[in-house]
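Below are the sequence and a predicted model; questions follow.
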Amino acid sequence: MGVPTFFRWICVRYPKVIRDTIEREPVEMDGRMVPVDLDEDAPNGDFDTLYLDMNGIIHPCCHPEDGPAPVDEEHMYENIFLYLDRLIRIVRPKRLVYMAIDGVAPRAKMNQQRARRFRAAQEREEMEREQEKLRQDWEAEGRTLPNRTSGKVFDSNVITPGTNFLHKMSEAIRYYIHDRTTNDPLWQKLKFRVILSDANVPSEGEHKIMQFIRLQRSQPDYDPNTRHCLYGADADLIMLGLATHEAHFSILREVIIPKSEKKCTLCGGTGHVASECNGEGDDADDLVIQKPFQIVSLPVLRQYLLLQFGELEERMPPTLPYNFERCVDDFVFMCFFVGNDFLPHLPSLSIRDGSIDQMMSLYVEILPSLEDYLTDCGRTNLVQVEQFLEYLGGIEDQVFKHRLERESKMRAEKEAERAKAAAEEANFAPSGAEQMGGSLASFGGQNETSFTAPKEEASDTSAWHAQLLAQSFSMDFENLDSQEPPAKRVKQESTLDPPKPKETKAKSGKVVDREFHLALRERLNNRQDLGEAMADTVRLGEGPHWKQRYYFEKFKVKQDDLVDFLQRIRKAYVEGLCWVLVYYYQGCPSWTWFYPYHYAPFASDLIGCGNLKCGEINYFQPGQPFQPFQQLMSVLPPVSAEEAGIPAAMRELMKQSFSPLIDFYPVDFGLDLNGKRYTWQAVVLLPFIDEPRLLRILAPLLARLKLHEKMRNRHGEMLVFGHKQDKALFHAVQLAQAAYEAGHAGLKQTVRDSHLFGFLEGWQGGGANREVASPIEGLPDVEESHCISAQYTDPELLPHTSELLPGISEQPVVVNAADMDDGSRFKGFGGDAARKLIMQALGKDGRRKRYSYQETLEGQ
């Protein structure tokens, strides 16, 4: 889910769900890093399965934000191998590791992918222009210029199904599995199986994982006490994990480290990251800083929710018995309203404004009167959803007015801070003081928070440090509620050290390169912050016609067409809510459906959705997933086409002015800040792909692909790997491979045990005793692998049920009423004000609650 604030909200509201991992320092054994004691108990608890959302590993290992970029693809592979080693040391799964790389996505997701990739290409071009301009500025000032970087900058857009890059990545990961199974002591001890679902297997990585879990738990021999651990950073993993209704499910993720605690991967210093390094720390170019990990316990989150929904047990009518599992599903559904990867969020709802707290309070109040729950294991009960939305829509006007008041207050406070800082600057800066040299000189007053420095080193530096302290508070970009861009702003050299005398010796090339990089990052981040340059002209909640202004400006609707348009967008958005719910609970309901607008309607304009039919699970037509090259042509900008390996004839369709597809690839496109401040928050206004036209034009070109291109453009199968001492798997693999080599393609063997259920088929690299070539120069080939492998197919699709399976062992209770009473849980995110607003709309004072924390809130 594209809402990073959701995880922070979870941490504040339910603090016991998070625990730090224990990570023992490994030792080197035969050139490998392995645990000190292979026989010790798993330091972070026992886990049976480890699921890896591989794109969350590939991206940071190939283009890290906080460290130097890998020099080539081999270096990227090595980064990924080491990262995987570390995850397996932490979790130590006993049965299975499932590695899932994003495959072709449903159309509903492609629109977001398309916007991200076009914007990424645009940002690279902006960076190159700004870099050249900065070089010219430095040259005009007589400064030493850095060396021009050799080689091409890595294009992260190649991390898309169908590219040469991901094809080779899959081969590298297969080598990794063979090598570790054969040579790694920890792998040899655990002997878990591995399933690899690479980019040729359709669907997003996390949804392939969830489909696997749902299908395994539907089998009669499934162990209901299977202990799952899923690695990934996306907030939607929490929702997906809850939707499995598994009793033991945890999520492993990197800790978000405040800047003050970070170490620079270039110099080894603290308080800044590599993009901010000025080269004055220790020389440690090869230093690799590892972020610690945390485990999110979904059983503990369920305990919080059980108490939060607990009063419903006494209030539900006999015709609608209380069912906690269905309340969990409704909680997942409510979270869709504040953000997901497939729909824009409703304008009046925001996590920062307390909307989740508001919806949960509303839900507890009105559920007993609704006659049914909002959802039913993927089915959307639209009559009840409409009643729920009536209350949210009824307070939209107040929500927007409160937001305007808050923004006005924040602007006034910032103006006061700027005035105070200007006064302090005037008082502290000696007459005739000159600005700091280095990177600061190149900005020429662009940054309004810059300060002047004392001229002489002998000057009293206490005032200087006071200025720096004030500046550090005014640039507190790590605040949890901040809306700063992911690429944090760079502080100038003046914020790092007191003034120094003018340098008398030439700086090293390394220091010059770092200073140049620092100055470039500052310029690029300044470009992201548009401030009031693109003021919000809609001003939701201001005046009597803010709704009309929104639809007229955002959707270009005429007054005469407004009524018909509202009916169309209501249907499209409610279809989207229903589509997402089925996707979360039963798998992809339609590969071709997508939401055809850049913006959402208002909650009040969804009233009437109870008459729609799209709540049924079988409402959507399944369709077929795109082929990888069709997706590449849908989501990539032309500048990434050649690097991605799109065939030349197709690349021409992206560039020729007379191409029948040229309107899909605009050179310029709009960015709408939509009331926000930073360009990374903007709505990317790209035209939507016309699927029938795209497929029709590409069809003859796809028929003429070369063999190696056909390999990249196919829909592939998952692979299962295991140790040759795994007797149950070994027997089935050998039979499947023998049938394949005898020419009986398609003949499958069944594997069924407590660890895995599915079907196996031989393949060209399958069987046992394989020799596997290394993809990295310097790493040895695996001459006789101990790993066995076969193609793997999931068992028959069965409906997923929203219930805990019989025979589970509940985890110990760690959350109690006292935890619910803890007032610190309700600080921030506007939860108190939002809850009061909905309670007033219900005509209640909010005091009829089981737990006293509600009264505590009333008194705050």
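Received the coordinates, thanks. Numbers count the residues shown, from 1 in each chain.

Only C-alpha atoms from now on, for both contacts and neighbour counts.
Noted.

Quick check, Ile788 in contact with Ala728.
No. Counting by CA atoms under 8 Å, Ala728 is not a contact partner of Ile788; they are 11.7 Å apart.

Show me which of those two is the more surrounded one.
Between Ile788 and Ala728, counting by other CA atoms under 10 Å, Ile788 is the more crowded of the two (25 against 12).

What's the first helix or strand after the helix or strand harbouring that one?
Assigned by DSSP states H and E, Ile788 falls within strand 787-793. Scanning forward in sequence from strand 787-793 by DSSP H and E, the next helix or strand is helix 817-821.

tell me which residues in that following helix are buried?
Asp819, Met820, Asp821 (16 or more other CA atoms under 10 Å).

and that helix, what does it pack onto?
helix 298-308, helix 853-858 (3 or more CA pairs under 8 Å, 6 or more residues apart in numbering; DSSP states H and E).

And these: which comes nearest Glu325?
The closest of the helices and strands packed on helix 817-821 to Glu325 is helix 298-308. By CA to CA, the value is 9.3 Å.

Is the residue minimising distance to the centre of the chain in a helix, a strand, or coil?
Centroid-nearest residue in the chain, with CA atoms, centre = their mean: Asp234, separated by 3.7 Å. In three-state terms, and counting by DSSP: H, G, I helix; E, B strand; the rest coil, Asp234 is coil.

let's bring in a second one:
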Amino acid sequence: MGIPCFYSYIVKNHGSIIKTLKNVPCDNLYIDGNSIIYDSYNDLEPSENFEDELIQQIIMRLNALINKVHPRSRCYIAFDGVAPLAKMKQQRVRRFKSEYERDIRSGLGLSNPTKWNTNAITPGTLFMKKLSDNLKDYYIESSHIVVSSSEQPGEGEHKIFALVRNNIDYHLKTITCIYGLDADLIMLSLNHSQNCDHIVLYRETPQFIKQIDSSLDPAKDYVLDIKHLGKAIGDDFGDVDRISDYVFMCFILGNDFIPHTPSINIRTNGINVLMAVYNDIIVRQKRYLIRDGTIHWGNFKLFIEGLKQDELSRIKEEYSKRRNYKLNKTSLDDKVLFLPLLDKREEQMINPYESFWQDRYYNHLNDIDRNNDNVLKTLCINYLEGLEWTMCYYTHGCNNWYWKYNYLYAPLLSDLYRFIPSFNITLVSNNIKLPVSPYTQLAYVLPRSSHHLIPEKIRTYLDTNYRHYYDSGVIKWAFFKYFWESVVQFDQLNIEQFNIEINNKII
């Protein structure tokens, strides 16, 4: 889910939740450390000692942030450690696309400055080890500042909310400021509002703020007040207990783990579509999608039944807009950015105005036969698993480090509806296995051009045994607007066996 679109929607519909930082006293400051790394990277110019300068800039930014927010009690800085497989899949796609885009830009003769390989910002690299050691040494005598480095597994933002869940009584009595601003963080904060009385999100984004709301002063620091956002959403539904439903149904708009359904896009009024159907069916009948932490699949089936009614008309409308879309005075940079609008051959072959377009949708985009009911069921159940897995991840933490969505595009709602259970059932079983090693994550997510960041023994093994895996990426962008939204199909890989093989090379 794109944060500019989501944030814009929130500000437009709930403007009162934006407050100035100086007017919000703070007990706890929790920092998504990786956002600090990238901010610091953007601060610097190329140099011979770039990594050392970057580490010093990170420490300087952390200190400046702590001094500005001035938490009265404690500060927790969480960096991304090894991630669940569902997130690793997204990381691999993102890194592959970055390399693909660099190649395109180079072919077009566009400047492509590279001052440092940002793929080094991955758990297991020498840089992340060096950063971890420096931060430990620097903050060793600060009793109120705790650092969770990349050596501890888990995404930074999820480490933060694990801390909240493990100290509920404390957080119900204090005000917590979380540094970071993306759609996932907003959803996580909303989903933990019952565990933390008052959460605000903060990020220095002057240009972004100005683009979203011209009435705001970009020179000031703003926070997003989650408590007031939750109340505003509750007012929309007439019931504050529906926050979990709101978070859950927004997964249909897509996130890091599952794609959005093709007929509902946050950029084209997607949230309003969800809200209208939800109010008309679920609220009117006094039902809930989530109750006491349990997904009520029968109620969700009713919800999807309502959403699927206008699925074809919404897809046709979007297809027509894209077919007639013209880019004026297209620069070379825009040609890269808007590749999906310039090359629409695949979606033109699918063409929802012609018969059997659903068959072509699955065949072209997910490489499956829609008329094979078992195959279609497997895809739809995998998507439902994704909804359940994500809700569990957002509520309790990761219950299965090895689950992932195995396809590129979401199922059509008309097909998904057929396979939603009418009774409560758990689709993703808890898996007590530990996450993969940092070296396995490196080997899984890094493109071949960044394999110098991997230990030599592993690098040699990968080059001998897995060359095909790194050459297998195929990009698809049908029904997307921007290149960065595109998806990538890779050869399948057994992650558990891969983890064993990689770890054996380290011993």
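That came in fine, so what should we check first? Model, not experiment: these values are computed from the prediction.

Verify the stated contact: Val445 of structure 2 with Lys97.
No. Using CA under 8 Å, Val445 of structure 2 is not in contact with Lys97; the gap is 11.6 Å.

Which parts of the stretch 201-350 of structure 2 are strands?
222-225, 290-291, 294-295 (DSSP state E, counting those that start in this stretch).

for the stretch 551-700 of structure 1, that is, sorry about that
Under the criterion DSSP E, counting those that start in this stretch, the stretch 551-700 of structure 1 carries strands at the ranges 670-672, 683-685.

For Asn111 of structure 1, find the nearest of these.
Of all the strands of the stretch 551-700 of structure 1, it is strand 683-685 that lies closest to Asn111 of structure 1, at 10.0 Å by CA to CA.

now that closest one: which residue numbers in structure 2?
Strand 683-685 of structure 1 corresponds to residues 487-489 in structure 2, going by TM-score structural alignment.

After superposing, tell me the mean distance of the matching stretch to structure 1.
Following superposition, stretch 487-489 of structure 2 is found to deviate from structure 1 by 1.9 Å on average (mean CA distance after the TM-score superposition for structure 1).

quick one, helices of the stretch 551-700 of structure 1?
562-585, 628-635, 641-644, 648-655, 691-702 (DSSP state H, counting those that start in this stretch).

What degree of burial does Tyr391 of structure 1 show, as a neighbour count?
18.

wait, Asp373 of structure 2
Neighbours of Asp373 of structure 2 (other CA under 10 Å): 10.

Distance check, it against Lys22 of structure 2.
58 Å (CA to CA, to the nearest Å).

what's the answer for Ile502 of structure 2, then?
49 Å.

Give me the more crowded residue out of those two.
Neighbours per residue (other CA under 10 Å) separate Ile502 of structure 2 from Lys22, with Ile502 holding more: 22 against 13.

so where in structure 2 does the helix or strand hosting Ile838 of structure 1 end up aligned?
In the assignment (DSSP H and E), Ile838 of structure 1 maps to helix 831-841. Alignment of helix 831-841 of structure 1 against structure 2: no match, by TM-score structural alignment.

packing partners for that helix?
Helix 831-841 of structure 1 packs on helix 355-366, helix 382-394, going by 3+ CA pairs under 8 Å, 6+ apart.

Give the buried residues for the first one.
Spelled out, it's helix 355-366 of structure 1. Within helix 355-366 of structure 1, the residues that count as buried by 16+ other CA under 10 Å are Ser355, Ile356, Asp357, Gln358, Met359, Met360, Ser361, Leu362, Tyr363, Val364, Glu365.

what sits against the residue opposite the second one in structure 2 once aligned?
Ile356 of structure 1 maps onto Ile271 of structure 2 when the alignment is built from TM-score structural alignment. Residues in contact with Ile271 of structure 2 (CA atoms under 8 Å, 6 or more residues apart in numbering) are Cys250, Leu253, Asn265.

Go through these and name the one nearest Ser8 of structure 2.
Asn265 (14.2 Å).

Need the three-state assignment for Asn63 of structure 2.
Of the three states, Asn63 of structure 2 takes helix under three-state DSSP.
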